[in-house]
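J.: Sequence first, then the predicted structure, then my questions.
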Amino acid sequence: MRRPSRLLLVSCAFLTACSPGMFSGQVERSGQPDRVPLKAARTSPAGSPSPSSAAKELDLVSLPTGLTAGTDSPLYTAPKAKAHCDVPSIKSGSFTSMKKYMTAVSACLDRIWTSEFRAAKIYYSPPERKFIQRRVRDPKCGMMPAKGADGTYCGGTKTYYVLAARTALRPDAAPWASEVVAHEYGHHVQHMINILDYEESAAGVAPKSDADVLSRRVELQAECFAGVAISGMGGEMPSWWDYRSLYTGYALDGAWVRDHGKLSTQMRWLGRGYRSGKPEACDTWSVSKRDVT
C-alpha cells in the first residue's frame, strides 16, 4: 500500500523533521499505483507469467485474459484460505526484528496463496521480497519502493519492496507491517492471474477518469486479497479492530483517492476479504463504479 500508515503519521508528530501537513494529519503525495507498469519493466512482449514445461503437464486450467481476467478468474473458485504460522514479535527500535516479522508474514502468505492457486488448478510461483530501510534499485523497475511509498510491487522481477522507517520499529506496528506486506503480495496474485496486464493495457487507451477507475479496481482488490490472507492466518495476526485503526485519523489527498479509493472504501474491501476468507469476495471488476470510489 502506497499511503503512509497512521502509525507513521502519529509518530512523526514528535519529530522536528515532520512537515506541517503531517502535524494536521494531512497526507500530500502524488497519486500513483503501487506497482510498476509491466511495459516499463519487462524485456519481452509477454508480461504475463506462464508455467514451466513440467507444470504444463499438470492438470491446470487456462487463465482468461482481458476484462474476464478480473470478472471470471478461476481463483474465485478457491476455498477459504487457512494456514497456521508462527510469527515473531517486533522489538522497539529493531529493524532486525521488523525484518524477521515481515519475512514470517510473507512465508505464511506463500503457504496461503500456493494452496489457493493449487485448489483452483492455476500455475503459481511465489514472489521475491525485499524489506529495507532505504530505497534500492530494482534491475527492471528502477528505484523501489516508488517515491513516497511504503511498498511497491515490480511485475518485471516479481518482487515487492517494503520500506520500514525508523518510526515504524515498534511492537504496535504489527497491523501496519502485516497489512502492507499482504497488500503488495496481493499485487503479485493479480500479476499471476493476468489482471495487472489487463489493467495496464486498458488504462493505456482510456481517458484519465476511466484509467483512475481501473486503478482503483486493482488497488481495492489487492486490499481485499490482503483481508483474505490476514483472516486465513488466524490468531497469529492482530485483531480486526487493530486493522480498522489504520484507516482512521488522517486524510488522503485527491490524487491518492482517485487511484486508490477513499479510506472508507479501502477499509470496506479489506473487511470484505477478511470476513469472507475467500478470493471470490474480491471481484472488484464486476461491481459498479460507486463501489470502487
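T.: Noted; the coordinates are in hand.

J.: contacts, neighbours, all on C-alpha from now
T.: Fine.

J.: Quickly find the element holding the most centrally placed residue in the chain.
T.: Central residue check for the chain by Cα atoms, centre = their mean: the C-alpha nearest the mean position is that of residue 183, 2.1 Å away. Using DSSP states H and E, the element containing residue 183 is helix 174-192.

J.: After that helix, which helix or strand is next? Please name it.
T.: helix 195-204.

J.: Tell me the buried residues in that next one?
T.: Using 16 or more other Cα atoms under 10 Å as the test for burial, helix 195-204 gives 195-200, 202-203.

J.: That one packs against which elements?
T.: helix 38-41, helix 68-71, helix 174-192, helix 208-233 (3 or more Cα pairs under 8 Å, 6 or more residues apart in numbering; DSSP states H and E).

J.: and residue 277, which of those is closest to it?
T.: Proximity to residue 277 (Cα to Cα) singles out helix 208-233 among the helices and strands packed on helix 195-204, at 4.3 Å.

J.: Compute the inter-axis angle for the closest one and helix 174-192.
T.: Relative orientation of helix 208-233 and helix 174-192, computed by axes from the mean of the first three to the mean of the last three Cα atoms, to 10 degrees: 120 degrees.

J.: Take this one as well and set it beside the first:
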Amino acid sequence: MKWDGNRESDNVEDRRGDGGGGGGGFGLGGRSVGIGTIAIALAASYFFGINPATVISLLSGGGVGPTTQQSPAKAPPANDEAARFVKVVLADTEDVWTTLFRAEGASYIKPKLILFSGSTPTSCGQGQSAAGPFYCPADQKVYIDLSFYKLMRERFNVEGEFAQAYVIAHEVGHHVQNLMGIAGKVDEARRNATQVRSNALSVRMELQADCFAGVWAFHANEARNILESGDVETALNAATAIGDDALQRQSQGQVVPDSFTHGTSAQRVRWFKRGIATGVVADCDTFKARQL
C-alpha cells in the first residue's frame, strides 16, 4: 500500500501509556448485567465491532455510561511510524467521505481516532483491547490498540498494510452509519427484538461497514493510487479470518448461525468486494438485500 508522504490527519489522540484511567468495568451506571449478556457482548464485539459496553447497554435496554474526565489530549510522536500510518489512513477516509457527503449536499463530521493500550474510558463505557478496534457512537470516536495488528499476524496470519487500513476503514464505516442515521434506527429496532433478530440486524450493520470500507478503498485509489499488487487480497484475507463461522470453528469447534453478529467469512468478503468494485454508497444497502 502506497501511503508514505500522504496527508496526515490531526484528529488522532494518543492515550498509550496513560494507564487506562476511569477504573474497571463497563461503566453502565450500576445497571445489573447478567453473565450471559456479557458473554454475548464479548462474542459480538471481539473483532471489528462496537465496544462491548454499547452492546451490553443495548441488550439491557439502558443508555451509555458516563464519560470519564480525560487528561489533555496529546498527539502521537512525529517519529512513530505506526501512528503515522494510522494518521494517513484516517486522513484518507476524511478526504473520501467529505467528498461523498458533499456530493449529496451534506457535511461530513470527522471522527477522532484514539490510540490506547490496555483499556481507556469512552462515552460508551470502558474500552478494552480484548474487544478489538471499535467505534463509540456516543462520542463519535474510533478506538484502536495497535497491538491488534500483531494479533492479526500471529493468530490469523494476516499480513499487509492494506489489511490494517481495512480495519480502520471498517470502523469509520460505523461512523458513517451513525451520521447517516442508520445506526440509530438499528439500535432502536434491536431494543425490542428477539436475540436472533437482534443478531441478524447486527450482521447487516457489520456487512455494510465492510462495504463502506470498500467504497473508501475505491475512491482513495482513484484519487491517490494507493493500491499495490496483492493489497486487495490482504484485506480479503482479513475479512475471511474474522468471519463469524471461522471464529466459531476456531474457538468452539462448531458453527451456530443464529448467534452470528458480524457475518460469515464469505459474506464479509462479498460486501467488501462490492464496495471496492463500484465505490457507490447505495450499493451497500445490506438492509434491503434479500441475500447477504
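T.: Now that the structure is in, tell me what you want to look at. Here the structure is a predicted model, which is why all the values come from computation and not from measurement.

J.: re earlier: what range in structure 2 matches the helix holding residue 183 of structure 1?
T.: On structure 2, the counterpart of helix 174-192 of structure 1 by TM-score structural alignment is residues 161-179.

J.: Can you give the distance of the matching stretch from its chain's centre?
T.: 5 Å (Cα atoms, centre = their mean, to the nearest Å).

J.: Let me see the contact set for residue 161 of structure 1.
T.: Contact analysis of residue 161 of structure 1 by Cα atoms under 8 Å, 6 or more residues apart in numbering lists 129-132, 144-145, 151-153.

J.: Residue 36 of structure 1 too?
T.: Taking Cα under 8 Å, 6+ apart, we find residue 36 of structure 1 in contact with 141, 152-155.

J.: thinking again about what came up before, and the helix holding residue 183 of structure 1 against structure 2, how far off on average?
T.: Here the mean offset of helix 174-192 of structure 1 against structure 2 after fitting is 0.7 Å, by mean Cα distance after the TM-score superposition for structure 1.

J.: who's in contact with that helix?
T.: Counting by Cα under 8 Å, 6+ apart, 1, 5, 7, 34-35, 48-49, 90, 102, 105-106, 109, 113, 124, 127, 150-153, 155, 158, 160, 162, 196-197, 221-223, 225-227, 229-230, 237-238, 242-243, 246 sit against helix 174-192 of structure 1.

J.: So which of those belong to helices?
T.: 7, 102, 105-106, 109, 113, 196-197, 221-223, 225-227, 229-230, 242-243 (DSSP state H).

J.: Farthest pair within the contacts of residue 161 of structure 1?
T.: 132 and 153 (13.7 Å).

J.: Tell me which of these two has more neighbours.
T.: Per other Cα atoms under 10 Å, whichever of residue 132 of structure 1 and residue 153 has more neighbours is residue 153, with 31 against 17.

J.: Which position in structure 2 pairs with the more buried one?
T.: So residue 153 of structure 1 corresponds to residue 135, using TM-score structural alignment.

J.: For that match, which residues are in contact?
T.: Neighbouring residues of residue 135 of structure 2 by Cα under 8 Å, 6+ apart: 49-51, 141-143, 171-172, 174-175.

J.: Could you find the closest non-adjacent residue to it?
T.: The shortest distance from residue 135 of structure 2 to any non-neighbouring residue, by Cα to Cα, 6 or more residues apart in numbering, is to residue 142 (4.4 Å).
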